[in-house]
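Asks: coordinates only, sequence not included:
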């Protein structure tokens, strides 16, 4: 059983920015469970009153759990614990394929689901327009993420360079000191830091 983590504001922001992952499941064979029943990929689509089929982008499927999850409900559902939902189990998800119809419609028409969807789209729009209350914090988080992403890229590039040239990452000294008795790996990072302030700041 998967343990669903506590959704903090920072985790919620990352999930919102990435959004639910939508993949083509037309050729995917869902496992048989619940007796002789299995999930049918057709449920990823909903027919509107005008006959048009639209993707249920909020509907998530977990292969490991063979269960369905509601994306906005995972983000905001714990704020509405008092309002029951067939998709309210954050750890197991929904896998009652025999009763998927009508329970999926009951969930979509529930007040808690609609409220979660409104919160999802509202926060998503405010993040895009940079109108959140903690906009400065969000901007600071993004800068920090970008900083560490760039540093990690440099470190990985140096590791690959050493590997391609059969150069050991560690030097011969028991205690390596940057600028004195350091390996090719650390020496290369030091050289790069002369031209890359973020790496220099990190090495300092």
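Replies: Cool, got the structure. Here the structure is a predicted model, which is why all the values come from computation and not from measurement. Numbering: from 1, shown residues only.
Asks: can we go C-alpha only for contacts and neighbour counts from here?
Replies: OK.
Asks: list the contacts for residue 46?
Replies: Residue 46 is in contact with 53, 54, 55, 56, counting by Cα atoms under 8 Å, 6 or more residues apart in numbering.
Asks: before we move on, what about residue 12?
Replies: Taking Cα under 8 Å, 6+ apart as the criterion, residue 12 is in contact with residue 75.
Asks: ok, the residue nearest to residue 200 when sequence neighbours are not counted to residue 155 distance?
Replies: Taking Cα to Cα, 6 or more residues apart in numbering, and ignoring the residues beside it in sequence, residue 200 has residue 193 as its nearest neighbour in space, at 4.4 Å. Residue 193 sits 11 Å away from residue 155 when distances are taken as Cα to Cα, to the nearest Å.
Asks: Included below, for side-by-side comparison, is a second structure:
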């Protein structure tokens, strides 16, 4: 998760989940935006040891949403409010000196210990709340299975150019659209979706991931992966061509449909 999206209050369960994922990293081909004075962050921000060796600052995170830096362990465990732990740091002119001062500070050193200890306990399965961690892993696996099926349904409908939504988002309504109808059909035979639909219909503020917002987010995620795949093939190809498909509108002007 982008550190800008972290909740204000970090519970033990959230901390364990974030530590198990590790510090957020941007993609190697990410282009950092420039500020008003033309400066920007960059990928190669390493710590140089006294022997000249350069090592990666594994605790450092960059937030694309805020164009700011955060310290992973301090944002998780520090009780003090400073830029690298709360609001983010983006004063690029003195970036190297600030990072050097921070990693040598007592506060950072104090917070590195709980991070590495929790990381080790999670890896070896020796956390104090071992039962709770097992439940979290089970719940994560269940949601992954549910979302896998929802993505498959959306892909199936999209390949056939079938509209997803109807006039309502309620299950088992006559006009709720093809997406929910597919979910209802699969739930009759698939135990994962059957359990999920039962929980949704049971209420209790259960998250459904069946509404129009999550449908649009899944479509956006799929489209991003498709574009990434196309761009990767173009980069690897020696030659490529572009086909333009146009059609006239009501005023008989040609309109570009797709590239």
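Replies: Structure received. Please read all numbers here as calculations on a predicted model, not as lab measurements.
Asks: quick one: TM-score?
Replies: Comparison of the two superposed chains (TM-score structural alignment, normalised by the length of structure 1) gives a TM-score of 0.73, and 192 aligned residues with a Cα RMSD of 3.6 Å.
Asks: Which of the contacts of residue 46 of structure 1 fall in strands?
Replies: Residues from the contacts of residue 46 of structure 1 lying in strands, with DSSP state E as the criterion: 53, 54, 55.
Asks: how many other residues sit next to residue 84 of structure 1?
Replies: Summarising burial for residue 84 of structure 1: neighbours were counted as other Cα atoms under 10 Å, giving 13.
Asks: the strands in structure 1, which residues?
Replies: With DSSP E as the definition, structure 1 shows strands at residue ranges 32-33, 37-38, 45-47, 53-55, 59-62, 67-70.
Asks: In a markdown table: these, plus distance to residue 183 of structure 1.
Replies: Below are these laid out as a markdown table (distance: least, Cα to Cα, whole Å):
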| stretch | distance to residue 183 of structure 1 |
| --- | --- |
| strand 32-33 | 55 |
| strand 37-38 | 56 |
| strand 45-47 | 57 |
| strand 53-55 | 54 |
| strand 59-62 | 45 |
| strand 67-70 | 49 |
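Asks: So for residue 177 of structure 1, which of those sits nearest?
Replies: Distances from residue 177 of structure 1 to each of the strands of structure 1 were compared by Cα to Cα, and the smallest falls on strand 59-62, at 47.7 Å.
Asks: average offset between stretch 107-119 of structure 2 and structure 1?
Replies: Here stretch 107-119 of structure 2, set against structure 1 after superposition, deviates by a mean of 0.8 Å using mean Cα distance after the TM-score superposition for structure 1.
Asks: Could you tell me where that stretch falls in structure 1?
Replies: Against structure 1, the aligned range for stretch 107-119 of structure 2 is residues 112-124 (TM-score structural alignment).
Asks: Closest to residue 199 of structure 1 out of the ones in strands among the contacts of residue 46 of structure 1?
Replies: Ranking these by separation from residue 199 of structure 1, with Cα to Cα as the measure, puts residue 55 on top at 44.0 Å.
Asks: how close does the closest one get to residue 25 of structure 1?
Replies: The gap separating residue 55 of structure 1 from residue 25 of structure 1 is 12 Å, by Cα to Cα.
Asks: Kindly report the same for residue 85 of structure 1.
Replies: For residue 85 of structure 1, the distance to residue 25 of structure 1 equals 26 Å [Cα to Cα].
Asks: In terms of packing, which of those two has more residues around it?
Replies: The neighbour comparison of residue 85 of structure 1 against residue 25 (other Cα under 10 Å) goes to residue 85, with 20 against 12.
Asks: What are the neighbouring residues in contact with that one?
Replies: Contacts were defined as Cα under 8 Å, 6+ apart; by that measure residue 85 of structure 1 touches 107, 110, 112.
Asks: what's the answer for residue 148 of structure 2, then?
Replies: Residues in contact with residue 148 of structure 2, defined by Cα under 8 Å, 6+ apart, are absent; none qualify.
Asks: Give me the aligned partner of it over in structure 1.
Replies: Looks like residue 148 of structure 2 aligns to residue 153 there (TM-score structural alignment).
Asks: So which residues of the stretch 151-259 of structure 2 form helices?
Replies: With DSSP state H, counting those that start in this stretch as the criterion, the stretch 151-259 of structure 2 has helices at 177-187, 191-202, 212-236.
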